[in-house]
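A.B. asks: The following comprises the amino acid sequence and a computationally predicted model.
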Amino acid sequence: MTSLLAAIRSEFLKVFTTRVWWGLALILFVYVGFAAAGAALLFANIPGAAESSGAGAQATSEMLTQPGLIYGFATSIGYVFPVLLGALATTGEFRHQSLTPTFLANPNRGHVLVGKVLALTGVGALYGVIALAASVGLGGGALAISGIDPMLADPDTWALIGRAVLAMALWGAIGVGLGAVLPSQVGAIIVVLAFTQFVEPLLRLASSFSEVTASIGRFLPGAATDALVGPSFYSLMSAQQDALTWWQGGLVLLCIGVVVALIGYATTWRRDVT
């Protein structure tokens, strides 16, 4: 237990003594805040055209300006940041060969990896708070300016916020496992960006075309995140039916994180380092 606690403290220190974490955090805040506020202002103006477009435009506007959908930008587009930080925190050990002194100080490699997973889970939760400060603060402000209730007094809104923080925390853990599986820093960055920004959105859209593929597509990490947090623009576009419940979505993300970390431990993490 002592070596595990030491590993956790060491991993927190490694993260917060570099500029990477706050650089990504700043980009996360701007990216999510701009997207949430922009979407809120854009779709809040749809009723202006509803007089000539009929009730359909009004219904579409009401659906797209739901506060939960706006606040969900924190995870629907922001989850790439904790997974990227987790991957960088792990691949950086291989790139800079800092694993050698780490393993000399703490020979229990399992504790080192678990400590990194737990530390980046905590940092992922911090990223969740930052992303929600952007989506709720700027997106909710844009809704209020547009005359739409941001529903900050609704307990369901705060339940969504809590689940979003949990989702971002789990993505931080997944990033650590991914970095252990793909120790190449460049390779890990390419895989994270390609999968989260292109591959999975296309897979989710394609999986919605039949019941068989839809039943499989709901277990994709992004779909599981939407199930845990709430519907996003991705889930609306894919028109996914029979989605997972919130706890099932969280369990899928947890299982992905555990499996990827175990694969990384069984492969690259146990190899000799120089």
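C.D. replies: Received, thanks.
A.B. asks: From now on I want contacts and neighbour counts done on CA atoms only, so please keep to that.
C.D. replies: OK.
A.B. asks: Not counting its neighbours along the chain, what's nearest the residue nearest the centre of the chain?
C.D. replies: Taking C-alpha atoms, centre = their mean, the centroid of the chain lies closest to Tyr79, which sits 2.1 Å from it. Among residues not flanking Tyr79 along the chain, Met168 sits closest, at 5.9 Å (C-alpha to C-alpha, 6 or more residues apart in numbering).
A.B. asks: and the next element down the chain from the helix or strand hosting the one you found?
C.D. replies: Met168 belongs to helix 155-181 when assigned by DSSP states H and E. In the C-terminal direction, the helix or strand that comes right after helix 155-181 (DSSP H and E) is helix 185-194.
A.B. asks: Return the set of buried residues in that following helix.
C.D. replies: Applying a neighbour-count criterion of 16 or more other C-alpha atoms under 10 Å, one finds 185, 188-189, 191-192 buried in helix 185-194.
A.B. asks: isn't Ala49 right up against Thr60?
C.D. replies: No - look at Ala49 against Thr60 with C-alpha atoms under 8 Å: they stay out of range, at 11.4 Å.
A.B. asks: quick one: which of those two has more around it?
C.D. replies: Of the pair Ala49 and Thr60, Thr60 is the one with more neighbours under other C-alpha atoms under 10 Å, namely 14 against 11.
A.B. asks: measure that one to Gln66 for me?
C.D. replies: 10 Å (C-alpha to C-alpha, to the nearest Å).
A.B. asks: How about Leu170?
C.D. replies: 25 Å.
A.B. asks: more neighbours, the two?
C.D. replies: Leu170 (30 against 18).
A.B. asks: Buried ones in stretch 49-68, by neighbour count?
C.D. replies: 50, 57-58, 61-62, 64-68.
A.B. asks: So which of those belong to helices?
C.D. replies: 50, 57-58, 61-62, 64, 67-68 (DSSP state H).
A.B. asks: next SSE after the host helix or strand of Ser215?
C.D. replies: If you go by DSSP H and E, Ser215 is part of helix 211-217. The helix or strand immediately downstream of helix 211-217 is helix 221-229, counting by DSSP H and E.
A.B. asks: Can you give the contact residues for that next one?
C.D. replies: When contacts are defined by C-alpha atoms under 8 Å, 6 or more residues apart in numbering, helix 221-229 is touched by residues 72, 75-76, 160-161, 163-164, 167, 196, 200, 204, 217-218, 232, 235, 243-250, 252-253, 256.
A.B. asks: let's bring in a second model and compare:
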Amino acid sequence: MIGLLNSEFRKVVSLRFWWILGLVPLVVGAFSGAVTLPLVRAVAEGLGGDGTVANSVATVFGVVVALFFVVLFGAVFAAVNVGTEFRYGTVTPTFTTTRSRDGVLAAKLAVTSLFGLGYCLVVVLVSSALLLTFSSDADLTSTWPGLLGSGLVVALAWTLIGAGLGLVTRSTVGATVTLVVWFTIGELVVRGILSGLGGGAVGAMLPMSATVGTVVNGASSNGVEELPLWPGAPLTLLFWALALVAAGWFTVRTRDVT
């Protein structure tokens, strides 16, 4: 197993896409925290609001914006990392030279998840550091542990979702397009349809809704009841991740990879 892990790690670092995909969320994280705090505080002061509340809101919002891009690009990285093997046919010699496909898949998912968690950790640290650098009023004491913990949960889940889609579709393009469309408008459309049919509660269990609930309610001392609450939100998101990984695993084990 150690040999498979080393092999998968070398495959990732030998290609440029792992750090190229990590640049965008890093840049967004660098600027979101620095820009959000003064803007939100200025608006709050103009409206005569509580500056302490404004600091808390700005801190959460700035890091959440960065986390949104971390989650998206982490999922895209996973889809590309897995799908590339099928696109160029490199998965065939890998499977034929190892004892079982299960070990290869487990190693690939483990390494891919490690990079997804790394993306999240770096971006949250950068965003938080810049918040403290640009303003000493940033409220990180109460929000940072929750943001980091919930951020790591959603980063892991969406990395697995991206990998699962890559295994199911065996296509970097198909999996990437699916992820981007779902992130931007797909789930909003589905939720709108479900709400119109009286299925609003079902819409709250969709991946993006569970993601927002996990992060916002994980960082907030007072839960936002309009969003999925803990522990239901992270458990729902992890369910989607495991379901897609299971579907992809089953597909790879039962279909001819040549």
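C.D. replies: Okay, I see it. Model, not experiment: these values are computed from the prediction.
A.B. asks: Tell me how the two chains score on TM-score.
C.D. replies: Here the superposed chains carry a TM-score of 0.84, computed using TM-score structural alignment, normalised by the length of the second structure; 253 aligned residues with a C-alpha RMSD of 2.9 Å.
A.B. asks: After alignment, which residue of the second structure pairs with the residue nearest to the centre of the first structure?
C.D. replies: Mapped onto the second structure by TM-score structural alignment, Tyr79 of the first structure lines up with Val71.
A.B. asks: so that match touches Val154, yeah?
C.D. replies: Yes - in this structure Val71 of the second structure lies within contact range of Val154 using C-alpha under 8 Å: 6.9 Å.
A.B. asks: which residues touch whichever residue in the first structure pairs up with Gly200 of the second structure?
C.D. replies: Alignment note: Gly200 of the second structure maps to Ala214 in the first structure; criterion TM-score structural alignment. Shown in contact with Ala214 of the first structure (C-alpha under 8 Å, 6+ apart): 207-208, 240-241.
A.B. asks: Narrow those residues to those that are buried.
C.D. replies: 207-208, 240.
A.B. asks: how big's the offset between stretch 21-34 of the first structure and the second structure?
C.D. replies: Mean deviation of stretch 21-34 of the first structure relative to the second structure after superposition (mean C-alpha distance after the TM-score superposition for the first structure): 1.5 Å.
A.B. asks: what do we get in the first structure for Leu37 of the second structure?
C.D. replies: Using TM-score structural alignment, Leu37 of the second structure lines up with Ala40 in the first structure.
A.B. asks: now for the helix or strand hosting that match, which elements pack on it?
C.D. replies: Using DSSP H and E, Ala40 of the first structure sits within helix 20-44. With contacts taken as 3 or more C-alpha pairs under 8 Å, 6 or more residues apart in numbering; DSSP states H and E, helix 20-44 of the first structure sits against helix 55-64, helix 67-71, helix 73-76, helix 80-95, helix 109-134, helix 140-145.
A.B. asks: From Trp21 of the first structure, how far out is the match of Leu37 of the second structure?
C.D. replies: When distance is defined by C-alpha to C-alpha, Ala40 of the first structure is 28 Å away from Trp21 of the first structure.
A.B. asks: Repeat that for Lys14 of the first structure.
C.D. replies: For Lys14 of the first structure relative to Trp21 of the first structure (C-alpha to C-alpha), the value is 10 Å.
A.B. asks: So which of those two has more stuff around it?
C.D. replies: Using other C-alpha under 10 Å, the more surrounded residue of Lys14 of the first structure and Trp21 is Trp21, with 19 against 14.
A.B. asks: residues contacting the counterpart of the more buried one in the second structure?
C.D. replies: Correspondence of Trp21 of the first structure to the second structure, assessed by TM-score structural alignment: Trp18. Contact analysis of Trp18 of the second structure by C-alpha under 8 Å, 6+ apart lists 12, 77.
A.B. asks: again, only this time at 10 Å
C.D. replies: Contact partners of Trp18 of the second structure, counting by C-alpha atoms under 10 Å, 6 or more residues apart in numbering, are 12, 73-74, 77-78, 80-81, 112, 115-116, 119.
A.B. asks: do Phe69 of the second structure as well
C.D. replies: Taking C-alpha under 10 Å, 6+ apart as the test, what Phe69 of the second structure contacts is 22, 24-29, 75, 119-120, 123.
A.B. asks: now do 6 Å
C.D. replies: The neighbourhood of Phe69 of the second structure, defined by C-alpha atoms under 6 Å, 6 or more residues apart in numbering, consists of Pro25.
A.B. asks: what does Leu26 of the second structure give?
C.D. replies: Val123 are the contacts of Leu26 of the second structure under C-alpha under 6 Å, 6+ apart.
A.B. asks: now the one 4 residues further on
C.D. replies: For Ala30 of the second structure, the residues meeting the contact criterion (C-alpha under 6 Å, 6+ apart) are 126-127.
A.B. asks: at 8 Å instead, please
C.D. replies: Listed by C-alpha under 8 Å, 6+ apart, the contact set of Ala30 of the second structure reads 123, 126-127, 130.
A.B. asks: re the thing from before, so how far is Ser56 of the second structure from the residue mapped onto the residue nearest to Tyr79 of the first structure from the second structure?
C.D. replies: Aligned by TM-score structural alignment, Met168 of the first structure pairs with Ala155 of the second structure. Ala155 of the second structure is 22 Å from Ser56 of the second structure, where distance means C-alpha to C-alpha.
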